[in-house]
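In: Would you be able to build a 3D model of this:
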Amino acid sequence: MTTAYVAMFAIGGIAVLVTLLLTDIDLGGTHDGLPFLSLTGLSAGLLGAGAGGLVSGWAGLGGLGSGLIAAGSGVALMFALQGLLLPYLRRQEANSHRGRASYIGLLGEVTLDVPADGWGEVSFVDPDGNRVRARAITAEPEALPKSTRIYIADVDSEFVHVVAVQAI
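Out: This is a model prediction of the structure:
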């Protein structure tokens, strides 16, 4: 019986990693009816059953006790993954579509002097409300000292391009 639990654990573990890293294939057609029939849910159940069966077998429980623990562990892991982890990961995907280009047009403040011929650092709040510190350069003829109010005019892969903003 231990061999079966080891096989379930290995196959389930590999399948969970593959589905989480590559895709969530839905064998049930949609997530509206039976979400636990997705490949991710089934592989999580297989992983949980293998782990529960192995641990209970090593603890000295008999075949029936190990089987019950394996089934309970499989169902628990399946629902934990489908009900808790995947919704969280999907919410994280939804807010990851913003790139550095979303910084253009934002106001901020110089936190490390930005010389006219080098780079400094600025701080600003991104569109999601997070405080961001970024390396900055300016095309202005004079350096931008610390605490200068700035406007982000452009971005590239390394720097944000800033200009000074007059205080009103």
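In: For the rest of this, base every contact and every neighbour count on C-alpha atoms.
Out: OK.
In: Gln92: how many residues sit nearby?
Out: 11 (other CA atoms under 10 Å).
In: likewise Ser66?
Out: Ser66: 24 surrounding residues under other CA under 10 Å.
In: show me where this protein has helices.
Out: 2-21, 39-58, 63-80, 86-94 (DSSP state H).
In: Which elements pack onto the third one?
Out: This means helix 63-80. Helices and strands touching helix 63-80, as assessed by 3 or more CA pairs under 8 Å, 6 or more residues apart in numbering; DSSP states H and E, comprise helix 39-58.
In: Could you also give me the structure for this next sequence, so I can compare it with the first?
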Amino acid sequence: MTEQIKEQDRQQVVEAFWPQIRRAAKGYERRAALCEELSQDMAFALWRALNKFDGQCKLNTYVYRVIHNVAVDHIRKHSKQNEDELADEHAHSPDSPESNMQKQQQQQRLERAIHQLPLSLRQVMMLKLEGIDTAEISDVLGISEANVGIRLHRAKTQLTEQLMEKY
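Out: Sure thing, here's the model as predicted:
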């Protein structure tokens, strides 16, 4: 598959992967405005990169590689900003039913804990939470499967410790 993907097909791929792009952006950026910007940057980068997709790997792997590379660049660009700006800006639905409040709070605690992980651990955890298998995570990040396993174990250990400290 050496021919380029047509513009209309690239748009369809971006639309199909939009939920994954949004989740990845939320995993890397807690500030609402910057999260939206990161989502758009990821989508645009993917749209451009699909023109170079040659079928050497699965489309899924290629997509995650592109969006996670954009996220790493975003973190490098914004890591110098004041840490005080990292206060939670998650959008809350004011009309959420009370029955969902506890679930939302748990989700927010998990998101905050994931944000506290070092980038190398955060990447593997976010991909795993997307349902990506170890071999594909290895391809996306360009590391060995053994290294993926080690990073996942470390990430789970740190998340467990962080979440247990809250209680």
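In: Report the TM-score for the pair.
Out: The TM-score (TM-score structural alignment, normalised by the length of the second structure) is 0.26; 63 aligned residues with a CA RMSD of 3.9 Å.
In: Deepest in the core, which of the helices of the first structure is it.
Out: helix 39-58 (a mean of 25; mean count of other CA atoms under 10 Å).
In: Which other helices and strands does that one contact?
Out: helix 2-21, helix 63-80.
In: Same list, those, but as JSON lines with distance to Ser123 of the first structure please.
Out: Below are those laid out as JSON lines (distance: least, CA to CA, whole Å):
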{"stretch": "helix 2-21", "distance to Ser123 of the first structure": "33"}
{"stretch": "helix 63-80", "distance to Ser123 of the first structure": "39"}
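In: still on that earlier bit, I'd like the helices of the first structure as JSON lines, with distance to Gly120 of the first structure appended.
Out: Shown next, in JSON lines, are the helices of the first structure (distance: least, CA to CA, whole Å):
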{"stretch": "helix 2-21", "distance to Gly120 of the first structure": "37"}
{"stretch": "helix 39-58", "distance to Gly120 of the first structure": "46"}
{"stretch": "helix 63-80", "distance to Gly120 of the first structure": "46"}
{"stretch": "helix 86-94", "distance to Gly120 of the first structure": "31"}
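In: quick one on the thing from earlier: just tell me which of the helices and strands packed on helix 39-58 of the first structure ends up closest to Ala153 of the first structure.
Out: Nearest to Ala153 of the first structure, of all these, is helix 2-21, at 36.2 Å by CA to CA.
In: quick one: that closest one to helix 63-80, angle?
Out: 0 degrees (axes from the mean of the first three to the mean of the last three CA atoms, to 10 degrees).
In: Does anything pack onto helix 2-21 of the first structure? Which helices or strands?
Out: Under the contact criterion of 3+ CA pairs under 8 Å, 6+ apart, helix 2-21 of the first structure touches helix 39-58.
In: what about the closest residue to Val140 of the second structure other than its chain neighbours, which helix or strand?
Out: Distances taken as CA to CA, 6 or more residues apart in numbering put Arg65 closest to Val140 of the second structure, at 4.7 Å, once the chain neighbours are dropped. Using DSSP states H and E, Arg65 of the second structure maps to helix 59-78.
In: repeat for Arg151 of the second structure
Out: Arg151 of the second structure is part of helix 145-165 when elements are defined by DSSP H and E.
In: Arg112 of the second structure too?
Out: Using DSSP H and E, Arg112 of the second structure falls in helix 101-116.
In: separation between Val75 of the first structure and Gly48 of the first structure?
Out: Using CA to CA, to the nearest Å, Val75 of the first structure is found at 7 Å from Gly48 of the first structure.
In: list the residues that contact both of these two?
Out: Contact with both Val75 of the first structure and Gly48 is made by no residue, according to CA atoms under 8 Å, 6 or more residues apart in numbering.
In: ok, back up a step: give the buried residues for the helix holding Arg151 of the second structure.
Out: When neighbours are counted by 16 or more other CA atoms under 10 Å, the buried residues of helix 145-165 of the second structure are found to be 145, 148-149, 151-152, 155-156, 158-159, 162.
In: on that earlier part again, so which of the helices and strands packed on helix 39-58 of the first structure is nearest Glu109 of the first structure?
Out: helix 2-21 (38.4 Å).
In: now the closest one and helix 39-58, what's the angle there?
Out: Using the same axes, to 10 degrees: helix 2-21 of the first structure against helix 39-58 is 150 degrees.
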